[in-house]
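Enquirer: kindly return the folded structure for what I paste below:
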Amino acid sequence: IIGTEAFEHGVKDFLTKKEVAKNCKTLSRAIKYATYHLKFAK
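Expert: Presented below is the predicted three-dimensional model:
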């Protein structure tokens, strides 16, 4: 049972890291976009 739980946790961890990597690109783009607009909003 412990082995299965560790395996499931590892899979979830891998998937979240993959999602985070994918979201980081979108996030950095969103941050650049937001800061760009904040500069000109002032």
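Enquirer: could you use CA atoms for every contact and neighbour count after this?
Expert: Fine.
Enquirer: how about the helices of this structure, start to end?
Expert: Remark: helices assigned in the chain by DSSP state H are 2-41.
Enquirer: this one as well, want them side by side:
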Amino acid sequence: MSKNKGGREVRKPKQPKQPKANPSDSAIIPPTKQGRK
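Expert: Take a look at the predicted model:
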């Protein structure tokens, strides 16, 4: 019971947070370089 709860709680916030920040940074980098140029 403890292992299932800890694995699910740690996997949910860690997986959606890392993949979401990656695409967000990539989309912000292209527009930022063009706007500065």
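Enquirer: tm score of chain vs chain?
Expert: Superposed pair, TM-score by TM-score structural alignment, normalised by the length of structure 2: 0.60. Supporting alignment: 36 aligned residues with a CA RMSD of 1.8 Å.
Enquirer: nearest the middle, which residue of structure 1 would you pick?
Expert: residue 20 (2.2 Å; CA atoms, centre = their mean).
Enquirer: gap between it and residue 39 of structure 1?
Expert: For residue 20 of structure 1, the distance to residue 39 of structure 1 equals 27 Å [CA to CA, to the nearest Å].
Enquirer: go on, residue 1 of structure 1?
Expert: Distance of residue 1 of structure 1 to residue 39 of structure 1, given as CA to CA: 55 Å.
Enquirer: got it, and residue 9 of structure 1?
Expert: 43 Å.
Enquirer: kindly report the same for residue 23 of structure 1.
Expert: Distance check for residue 23 of structure 1 against residue 39 of structure 1: by CA to CA, it reads 24 Å.
Enquirer: what do you get for residue 2 of structure 1?
Expert: Taking CA to CA, one finds residue 2 of structure 1 at 52 Å from residue 39 of structure 1.
Enquirer: and residue 33 of structure 2, how many neighbours?
Expert: Residue 33 of structure 2 sits with 9 neighbouring residues when counted by other CA atoms under 10 Å.
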